[in-house]
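# Following is a predicted model, sequence given first.
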Amino acid sequence: MLTNIIDKFSGGPVGLETLAASLSEDSDTVMEVWEPYLMQLGFLERTPRGRITTRRAYEHLGRELPGSLEDTDQGRFTGF
């Protein structure tokens, strides 16, 4: 799911229904199973605009951080 958000949606934000469709998964499963786990690990945040990956997610996956994450203390995407 994290690589999907990074690769297809530039790290987010992406809405629940769009994300679920891109994963060929039911939105309830994404929201009730995947999201809580990834949020607990600090890899995903839920914002009013959609789901976003965090600095920790990029580091865990060995991905280069986008400029918007390099300059933040909390690792949130702030380039809205």
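Here it is on my side, so go on. The structure displayed is predicted, hence computed values, not measured ones.

# C-alpha from now on. contacts and neighbour counts both.
Fine.

# Not counting residues beside it along the chain, what's closest to Val30?
Closest residue to Val30 apart from its sequence neighbours, by CA to CA, 6 or more residues apart in numbering: Ala20 at 6.5 Å.

# Second structure follows, compare the two:
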Amino acid sequence: DRKILLTLIDKFAGGPVGLDTLATAVGEQADTLEDVYEPYLMTEGYLVRTPRGRAATARAYDHLGRKVPASAQGSLL
């Protein structure tokens, strides 16, 4: 779970990013990411699904001790 959030934040600036792209970046199957990890991350408030892809929330940044980018604060809260 942590690897997914770190990848989303570090490699994709918090998103949004498509499921297949994110799955490839973390070395998981897209189905596994969607069926196993994503429900937990969404329930905990770390991840949101948008029409453009998955995105990290402000809570995810806080959880990882990262500063939420000013340009993204409004859309991630």
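Here it is on my side, so go on. For clarity, every value in this text was computed on a predicted model and none was experimentally measured.

# Need the TM-score between these chains.
After superposition, the two chains reach a TM-score of 0.90 (TM-score structural alignment, normalised by the length of the second structure), with 74 aligned residues with a CA RMSD of 1.4 Å.

# Verify the contact between the residue nearest to Val30 of the first structure and Glu32 for me.
No - Ala20 of the first structure is beyond contact range of Glu32, at 11.9 Å (criterion: CA atoms under 8 Å).

# aligned partner of Gly15 of the first structure in the second structure?
When the two structures are superposed using TM-score structural alignment, Gly15 of the first structure falls opposite Gly18 in the second structure.

# where exactly do the helices run in the second structure?
With DSSP state H as the criterion, the second structure has helices at 2-12, 19-26, 30-32, 38-43, 58-63, 73-76.

# could those be laid out in CSV, adding mean neighbour count?
Output for those, formatted as CSV (neighbours: other CA atoms under 10 Å):
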stretch, mean neighbour count
helix 2-12, 17
helix 19-26, 16
helix 30-32, 14
helix 38-43, 15
helix 58-63, 18
helix 73-76, 12
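
# Next up, the contacts around the residue most central in space within the second structure.
Most central residue of the second structure, judged by C-alpha distance to the mean C-alpha position with CA atoms, centre = their mean, is Ala56 at 3.8 Å. Ala56 of the second structure makes contacts with Leu5, Leu8, Ile9, Gly14, Gly15, Pro16, Tyr46, Leu47, Val48, Leu76, as judged by CA atoms under 8 Å, 6 or more residues apart in numbering.

# redo that, cut-off 6 Å
When contacts are counted by CA atoms under 6 Å, 6 or more residues apart in numbering, Ala56 of the second structure touches Gly14, Tyr46, Leu47.

# nearest to Gly65 of the second structure, of the residues you listed?
Nearest to Gly65 of the second structure among the contacts of Ala56 of the second structure, counting by CA to CA, is Tyr46 at 12.9 Å.

# So the closest one sits against Ala60, correct?
Yes - with contact taken as CA atoms under 6 Å, Tyr46 of the second structure and Ala60 are classed as touching, separated by 4.5 Å.
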